[in-house]
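Engineer: below is the structure, and that's it, no one-letter string:
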């Protein structure tokens, strides 16, 4: 399968969409669409293996936010709430049905805000390696945690991280403040959709007690831990895809895990 790649503009801001699905489902407006939102400095490449695994059973759209993944920058700081609106509007412009929003790192803030602000468009939310841990809302502390994570990510993922960061520096610097100030723990109590928090067992950025606390803060939250570092979705793409599918199906039918 090859992704369909298109750039849409929302209020003048570019958002790139990478759509991947099995034959006949690229324009499926009835089944849920899984939307993948990267973290600060990253791009759709942080979901390459994950999207391939999810696309076996779902229509998927991986997003590049303005200023990331080689896109032109916004030229200004974008608040998390504005990024959330951009994602929903860009994806909905392609004729999607209900959305399963999957965010990683800063992307968890974006998809949580999207679910809070656009509940009618969102079926469920998955947060991978959520940030920012309370007590570590400082750029230096985040840099230290990122350095620790690089020790366990492996050669391939570190290559993706390094090259993505280098091409997104201007927008990265603009978004660092909004990311550090955003309080995911204050947003999740107002998200009335099912929320799954996923953490890598070796993730030094999203600590375990923090991740479990966030799952408990969501009215319909659950927590799952998979073996791996901060980008656990790329280290465990098949297991992650199965976890998302099980979560979605159980929550849709009203069952219990």
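Structural biologist: Here it is on my side, so go on. In this text the structure is predicted, and so the values were computed from the model without any measurement.

Engineer: please make it C-alpha for all contacts and neighbour counts, starting now.
Structural biologist: Noted.

Engineer: residue 59 - how many residues pack around it?
Structural biologist: Neighbourhood size, residue 59 [other CA atoms under 10 Å]: 25.

Engineer: err, residue 181, not the other one
Structural biologist: Residue 181: 13 neighbours (other CA under 10 Å).

Engineer: so who does it touch?
Structural biologist: For residue 181, the contacting residues are residue 137, by CA atoms under 8 Å, 6 or more residues apart in numbering.

Engineer: for residue 146, helix, strand, or coil?
Structural biologist: Recorded secondary structure, residue 146: helix (DSSP: H, G, I helix; E, B strand; the rest coil).

Engineer: tell me how many other residues crowd it.
Structural biologist: 15.

Engineer: ok, and the closest non-adjacent residue to it?
Structural biologist: Among residues not flanking residue 146 along the chain, residue 205 sits closest, at 6.7 Å (CA to CA, 6 or more residues apart in numbering).

Engineer: buried set for whichever helix in the chain runs longest?
Structural biologist: Ranked by residue count, the top helix of the chain under DSSP state H comes out as helix 237-253. Buried residues in helix 237-253, counted by 16 or more other CA atoms under 10 Å: 237-241, 243-244, 247-248, 251.

Engineer: my guess is the residue nearest to residue 146 meets residue 147, correct?
Structural biologist: No. Residue 205 is beyond contact range of residue 147, at 9.6 Å (criterion: CA atoms under 8 Å).

Engineer: so the two - more neighbours on which side?
Structural biologist: With neighbours defined as other CA under 10 Å, residue 205 and residue 147 compare such that residue 205 has more, 27 against 13.

Engineer: I'd like the buried residues of helix 237-253 as CSV, with distance to residue 216 appended.
Structural biologist: Formatted as CSV, the buried residues of helix 237-253 follow (distance: CA to CA, whole Å):
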residue, distance to residue 216
237, 25
238, 26
239, 23
240, 21
241, 22
243, 18
244, 18
247, 16
248, 18
251, 16
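
Engineer: and these, which two are furthest apart?
Structural biologist: 237 and 251 (20.9 Å; CA to CA).

Engineer: also this one, for the comparison:
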């Protein structure tokens, strides 16, 4: 294909298929991927028994996923000039259906081309749990582990992965019970998830990593650092979900509720309701492309079609509310003992984890850096990715232990 010549998708696709995927996580999977190429029609890739083959233009009625893009972007991704993650984040590649499948197959193309932001999909046994994860960046770079929130997947951490993969080894697992990972019949307490995370770090050789967590992922990161401080170099906590300090009157009742009821067949939540719930996590949803919301709702609907994953989500939700808050074994009683350098980022308009928690964290950890981001919701890495990554990189590059004065200066600068 010469410089400046128009791209012929038919010829381009013919040179890339069939493709051997036996050495990838797709080796035992079956999937159909419809490629909707602007101005060039539809093409179907069928994956079965570790082989990806190009089929007729007439795709199935319900493909595993659909990828909409233009010929130039598709060519860049196929030859390794650009990662699918970068194209997705830039809005040049739109997905519907299983975003996890898109990410799983994305790293299988041009595997020998050095492109740090193209994640590889992998699986590992961590404490007896089949755990799916994305890995990007150089293998010998400092490790960073990304932990997503309740009801989300590692895809919610893609802006962080794409940024930090330039100079870090970035590892983003799907927490057990979510995404492509196994959903064991657990109670999903913070301690149980901590035990899994410790085993995961051992399995992927990432002890001593920087850990970045959003919401439930932030709570899990804190639990790891409180139990095993040697496992964590620094903490970046994006709107972490701490134990409830108030409104605990219903805790005894919630503890009695049978989470196994979530396994029973149930009518799916109407898509507009799910979409409204997702958008409610943002202070200004217009900052985020509608295609991202569509992808997030698709992932949620796929996960909630599994009884085991519904049970996991309900169990984790109940434990956030019922977790012991005070006393020697309570979250707030243990937090002052944390010595790991930590950056807390809060959204001023967060409806799930109010920014008022920043005051309680500062009282418990006066040496931690706590920043309230104005006009931001619960997922700053998606709503304000540039500002979020600026703050994260400033914290990671600093050799100092954060202090309260630095936090005040950041608040004034941002406000």
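Structural biologist: Received it, and whenever you're ready, just let me know what you need. All of these numbers come straight from a predicted model, not from anything done at the bench.

Engineer: okay, the residue mapped onto residue 79 of structure 1 from structure 2 and residue 133 of structure 2: tell me how far apart.
Structural biologist: Per TM-score structural alignment, the equivalent position to residue 79 of structure 1 in structure 2 is residue 189. From residue 189 of structure 2 across to residue 133 of structure 2, the span is 21 Å (CA to CA, to the nearest Å).

Engineer: more neighbours: which of those two?
Structural biologist: Neighbour count, other CA under 10 Å: between residue 189 of structure 2 and residue 133, residue 133 has more, with 24 against 18.

Engineer: give me the most central residue, structure 1.
Structural biologist: residue 103 (1.3 Å; CA atoms, centre = their mean).

Engineer: so that one makes contact with residue 127?
Structural biologist: Yes. Counting by CA under 8 Å, residue 103 of structure 1 does reach residue 127; the two are 5.2 Å apart.

Engineer: distance of residue 209 of structure 2 from residue 143 of structure 2?
Structural biologist: 5 Å.

Engineer: actually residue 186 of structure 2, not the one I typed
Structural biologist: For residue 186 of structure 2, the distance to residue 143 of structure 2 - CA to CA - is 28 Å.

Engineer: the strands in the stretch 151-257 of structure 1, which residues?
Structural biologist: 195-200, 221-226 (DSSP state E, counting those that start in this stretch).

Engineer: please disregard the earlier target; I meant structure 2.
Structural biologist: Assigned by DSSP state E, structure 2 shows strands spanning 19-20, 31-37, 41-48, 51-54, 65-69, 93-97, 120-126, 129-136, 143-147, 169-173, 209-214, 232-238, 342-347, 369-373.

Engineer: ok, and the closest non-adjacent residue to residue 134 of structure 1?
Structural biologist: residue 210 (7.8 Å).

Engineer: what's the answer for residue 275 of structure 2, then?
Structural biologist: residue 297 (6.3 Å).

Engineer: what do we get in structure 1 for the one you found?
Structural biologist: For residue 297 of structure 2, the aligned residue in structure 1 is residue 162 (criterion: TM-score structural alignment).

Engineer: now swap in residue 200 of structure 2 and tell me
Structural biologist: For residue 200 of structure 2, the residue aligned by TM-score structural alignment is residue 90.

Engineer: its match and residue 72 of structure 1, how far apart?
Structural biologist: Residue 90 of structure 1 is 16 Å from residue 72 of structure 1, by CA to CA.

Engineer: higher neighbour count, those two?
Structural biologist: residue 90 (19 against 16).

Engineer: check contacts around the more buried one.
Structural biologist: 8-10, 15.

Engineer: buried subset of the residues you listed as a ChimeraX selection?
Structural biologist: In ChimeraX syntax, the buried subset of the contacts of residue 90 of structure 1 is picked out as below (16+ other CA under 10 Å):
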select :8,15
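
Engineer: just the contacts of residue 90 of structure 1 now: which is nearest residue 156 of structure 1?
Structural biologist: After measuring the contacts of residue 90 of structure 1 against residue 156 of structure 1 - CA to CA - the closest member comes out as residue 15, at 25.3 Å.

Engineer: tally of neighbours for the counterpart of residue 365 of structure 2 in structure 1?
Structural biologist: Per TM-score structural alignment, the equivalent position to residue 365 of structure 2 in structure 1 is residue 218. The local packing of residue 218 of structure 1 (other CA under 10 Å) involves 22 other residues.

Engineer: please tell me how far residue 389 of structure 2 sits from residue 403 of structure 2.
Structural biologist: 19 Å.

Engineer: hey, where'd the helices end up in the stretch 1-150 of structure 1?
Structural biologist: Along the stretch 1-150 of structure 1, counting by DSSP state H, counting those that start in this stretch, helices occupy 48-54, 80-92, 106-117, 139-153.

Engineer: who touches stretch 291-301 of structure 2?
Structural biologist: 94-100, 151-152, 179, 268, 271, 274-275, 278-279.

Engineer: what are the buried residues along that stretch?
Structural biologist: Buried, per 16+ other CA under 10 Å, within stretch 291-301 of structure 2: 292-301.

Engineer: repeat that for stretch 116-127 of structure 1.
Structural biologist: 116-117, 119, 121-127.

Engineer: from those, pick the one nearest residue 179 of structure 1.
Structural biologist: Nearest to residue 179 of structure 1 among those, with distances taken as CA to CA, is residue 127, at 14.9 Å.

Engineer: map the closest one onto structure 2.
Structural biologist: Checking TM-score structural alignment: residue 127 of structure 1 goes with residue 237.

Engineer: and that match, how far is that from residue 345 of structure 2?
Structural biologist: 6 Å.

Engineer: and if you look at residue 281 of structure 2?
Structural biologist: For residue 281 of structure 2, the distance to residue 345 of structure 2 - CA to CA - is 15 Å.

Engineer: who has more neighbours, these two?
Structural biologist: Each of residue 281 of structure 2 and residue 345 had its neighbours counted (other CA under 10 Å), and the higher figure belongs to residue 345 (25 against 21).

Engineer: residue in structure 1 matching that one?
Structural biologist: Aligned partner of residue 345 of structure 2 by TM-score structural alignment: residue 198.

Engineer: again with residue 390 of structure 2
Structural biologist: That one, residue 390 of structure 2, aligns with residue 242 by TM-score structural alignment.

Engineer: for residue 58 of structure 1, see how far away its match is.
Structural biologist: 11 Å.
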